[in-house]
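Enquirer: Generate coordinates for the sequence data below:
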Amino acid sequence: MPTLNSWMVLSHAERRRLKKKGIVAMDDPAVTSKVDGDSHGSIVAQDTRDDAISKKRKQSTGNDDTSTDPISSKKRRRKRPRSKKPHSRSLTPSPITSISAISTGHISVTPQWLPSSAVARIRQDAEALRTAGAFTQSAIGGREGESQKMALRKRHSECCGLFDDAEAVGKDVGDIRIRDALMRAIADLRGTLSATVQPLADVMELQYLYYPGVGNGFYGKHIDQQHHVPVHRVISMVLYLNDEHWNSSTDGGALRAYPSPAHPPVDVDPAGGTLVLFDSGKLLHEAKPTQRDRWALVGWFMAAGSA
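Expert: A predicted model of the protein is given here:
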C-alpha cells in the first residue's frame, strides 16, 4: 500500500481509480487527499487548473465560430477601404462671375478662379519654358513673323504657344502634369461659355505671356479681333499667374478696359488666379506698364464653324 506523504488535488476520475485500489475513499474531499507513488510508478493527479483549462477547451471546440487550429483560429483582419483622394491631375476652378457681361461688351472678372498653389505651379512651368528658349517676342495680334511686326511704342512682351512652342522644347521641360490639368480646366470653361454665351469651336489659341518689369512691359490700347488676324476670335481670356497680393498702384501692370464712352475705364489688378473674360471684337483694353515681371496665360475662343 503506498504511503500518503504529499498533498495533491485529485479529479473524480482519479479518486474512482484509487478507490478501486483501496488507496482513497470515494467520499474523501479531493483537496485533502495525499498520495505517493508505488513500486510500479507514481500516481499523478490532475490539478484543478487543468480541469478548468480542459473545460474551456471543450466549450471552445463546441463553438462553430472558433477552431483549435492555431492558424485557423486567428482573427481575419478586414481591409480598410482606401480613402479616395482627389485626382492629382485635375483642377477645381471657381464659378465664373458676371458671365453675362461678356455679351454686352463689358468685362467679366473672377478673382481666385484657380487656387494659389495651382497658379504657382503654372507660373513655374512658364518660367521653365522661357529658360529653355520657348518664348519669342510678341507681335501685335500674334507672334513676330506671323502677323504685323511688333512696334516697341505699341507692345513689349514675350509669348509661348502651348500647342506648338511648348511641345517643341520637349516633354522633359516644365511641368507637363499641371499643363495637362490646365488644358482640361480650359476645355471645361469653353464648354460653359459655349452653352451660355455663344457656340464656340473646339480649337482655340493659348499662350503664356510675359511682360518684363521696371516699366518695360506693356501693351497699348487695342481690340483682340483685328482684320489681319486670320481666325475669328470671339471671346478673350486672361488668367494671371502673378503674386496674389499684386498692387497696381505701386507695381503697375493693371489691365485697363474701356467698355464704352459712356462708362469709365475699369482697372483690374493682375493678381494671381484672377480670370478675365471679354468680347474679343468689342472691348478696347490695354496693359499698363509694369514695375514687376508680369505673367499671364492668354487665350482666344473661336466662333463655331470658323476654325
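
Enquirer: drop to CA atoms for contacts and neighbour counts, all remaining ones
Expert: OK.

Enquirer: May I see the buried residues of the strand of greatest length in the chain?
Expert: Ranked by number of residues, the top strand in the chain under DSSP state E is strand 200-211. Within strand 200-211, the residues that qualify as buried are 200, 201, 204, 205, 206, 207, 208, 209, 210, 211, counting by 16 or more other Cα atoms under 10 Å.

Enquirer: That one - contacts with which helices or strands?
Expert: Secondary-structure packing of strand 200-211 (3 or more Cα pairs under 8 Å, 6 or more residues apart in numbering; DSSP states H and E): strand 158-161, helix 176-196, strand 294-303.

Enquirer: which stretch among those comes nearest residue 226?
Expert: strand 294-303 (12.5 Å; Cα to Cα).

Enquirer: If you count contacts, what does the closest one end up packed against?
Expert: Packing contacts for strand 294-303, counted by 3+ Cα pairs under 8 Å, 6+ apart, involve strand 200-211, strand 233-240.

Enquirer: could those be laid out in CSV, adding distance to residue 13?
Expert: Shown next, in CSV, are the helices and strands packed on strand 294-303 (distance: least, Cα to Cα, whole Å):
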stretch, distance to residue 13
strand 200-211, 93
strand 233-240, 92
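
Enquirer: For residue 49, find the nearest of those strands.
Expert: With respect to residue 49, and counting by Cα to Cα, the nearest of the helices and strands packed on strand 294-303 is strand 233-240 at 80.2 Å.

Enquirer: in the following helix or strand past that closest one, what's buried?
Expert: Once strand 233-240 ends, the next helix or strand along the chain (criterion: DSSP states H and E) is helix 248-251. Within helix 248-251, the residues scored as buried using 16+ other Cα under 10 Å are 248, 251.

Enquirer: how about this one, so we can line them up?
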Amino acid sequence: MFKFKDQTDLIEALATQAWVVIPEFLKAEQVLQLRTQALSQYAAGRFKPAAVGQGSRQAVHADIRRDAVLWLEDHETGVASEFLNWLADLRLALNQALFLGLVETELHFAVYPSGGFYRKHIDNFRGSSARLITVILYLNQAWQPQEGGELRLYLDDRTLDIAPEPGKLVLFLSERFEHEVLPTQQERLSLTGWLRRRS
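Expert: This next block holds a predicted model:
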C-alpha cells in the first residue's frame, strides 16, 4: 500500500520528540491520484475558503490564513480510502502503545494559491484539546526551494522548516508546537487533518 509500513518507529518518534517526518511515504502514482482527485473538486468549486475559530466566532480572515479546504467523507475510495484506513490503524496502535484515547480522524484537502500562507498558530480551538496529533501529507508534483510554502515548526530550542515535497508525511503533537505555513510562490496542495480524542 504505502512505502512506509512499520508503525513502531513512528510511534517511538512521536513519544520521544513529538514530531516525525517521513519522506516519500506515498509513491508517485499515489500522489498523482490524490492530486487529481483534489484538483478536479477544486476546479468544480467545491472547496471553501478556510476559516479560523469555531461556532459563532468562525470567520474567514485572509490576513491570518489564505487557503481553501474540502473535507473528506467516510465513503472515500482509492488512495484516499487506503490512507484513512492506515490512519485508523495508526490511531489504534497509538492508543495501545501510549494510551492516548484517540477516537476519530478528521481530514481535508487544502489548497494554498500562489501567495497563500497561514500565520503562526496552534491546532486547537480555544478551550479545546480534542485535536491531539496533526497529520499532513503533501500532494505537490515537485517542489523547489525558491517556491516557499514550507511548514515551520517552532520546536523547543529552534525552528524546523519542512519543504512540502511530494508524498512526504508529517505528524506532530498538535498542542505541543506552534507552527505556520510560510508564503508560497506556487500552488501548494496537501491532505491535512487530525487524530482526535473526545472534547
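
Enquirer: re the thing from before, of all the buried residues of strand 200-211 of structure 1, which comes closest to residue 97 of structure 1?
Expert: Distance to residue 97 of structure 1 across these (Cα to Cα) is lowest for residue 200, with 19.3 Å.

Enquirer: What distance do you get for residue 161 of structure 1 to residue 168 of structure 1?
Expert: Shown here: residue 161 of structure 1 relative to residue 168 of structure 1, a distance of 10 Å by Cα to Cα, to the nearest Å.

Enquirer: Please identify which of those two sits among more neighbours.
Expert: Higher neighbour count among residue 161 of structure 1 and residue 168: residue 161, with 22 against 12, using other Cα atoms under 10 Å.

Enquirer: returning to that earlier point: post-alignment, the longest strand of structure 1 versus structure 2, mean distance?
Expert: Strand 200-211 of structure 1: mean distance to aligned residues in structure 2 after superposition is 1.5 Å, counting by mean Cα distance after the TM-score superposition for structure 1.

Enquirer: And the closest residue to residue 199 of structure 2 other than its chain neighbours, how close does it get to residue 112 of structure 2?
Expert: Nearest residue to residue 199 of structure 2, sequence neighbours excluded (Cα to Cα, 6 or more residues apart in numbering): residue 130, at 4.8 Å. Distance, residue 130 of structure 2 to residue 112 of structure 2, using Cα to Cα: 25 Å.

Enquirer: Same question for residue 193 of structure 2.
Expert: Distance, residue 193 of structure 2 to residue 112 of structure 2, by Cα to Cα: 15 Å.

Enquirer: Which position in structure 2 pairs with residue 241 of structure 1?
Expert: In structure 2, residue 241 of structure 1 lines up with residue 139, judged by TM-score structural alignment.

Enquirer: ok, the residue of structure 2 positioned farthest from its centre - contacts?
Expert: In terms of distance from the mean C-alpha position of structure 2, residue 56 ranks first, at 24.8 Å (Cα atoms, centre = their mean). If you count contacts by Cα atoms under 8 Å, 6 or more residues apart in numbering, residue 56 of structure 2 has none.

Enquirer: any idea what it is structurally, helix, strand or coil?
Expert: Look at residue 56 of structure 2: counting by DSSP: H, G, I helix; E, B strand; the rest coil, its state is helix.

Enquirer: try residue 167 of structure 1
Expert: Classification of residue 167 of structure 1 by three-state DSSP places it in helix.

Enquirer: State the distance from it to residue 134 of structure 1.
Expert: Distance, residue 167 of structure 1 to residue 134 of structure 1, by Cα to Cα: 9 Å.

Enquirer: For the two, work out which one has more neighbours and name it.
Expert: A count of neighbours by other Cα under 10 Å puts residue 134 above the other of residue 167 of structure 1 and residue 134, at 22 against 15.

Enquirer: Tell me the residue in structure 2 aligned with the more buried one.
Expert: That one, residue 134 of structure 1, aligns with residue 46 by TM-score structural alignment.
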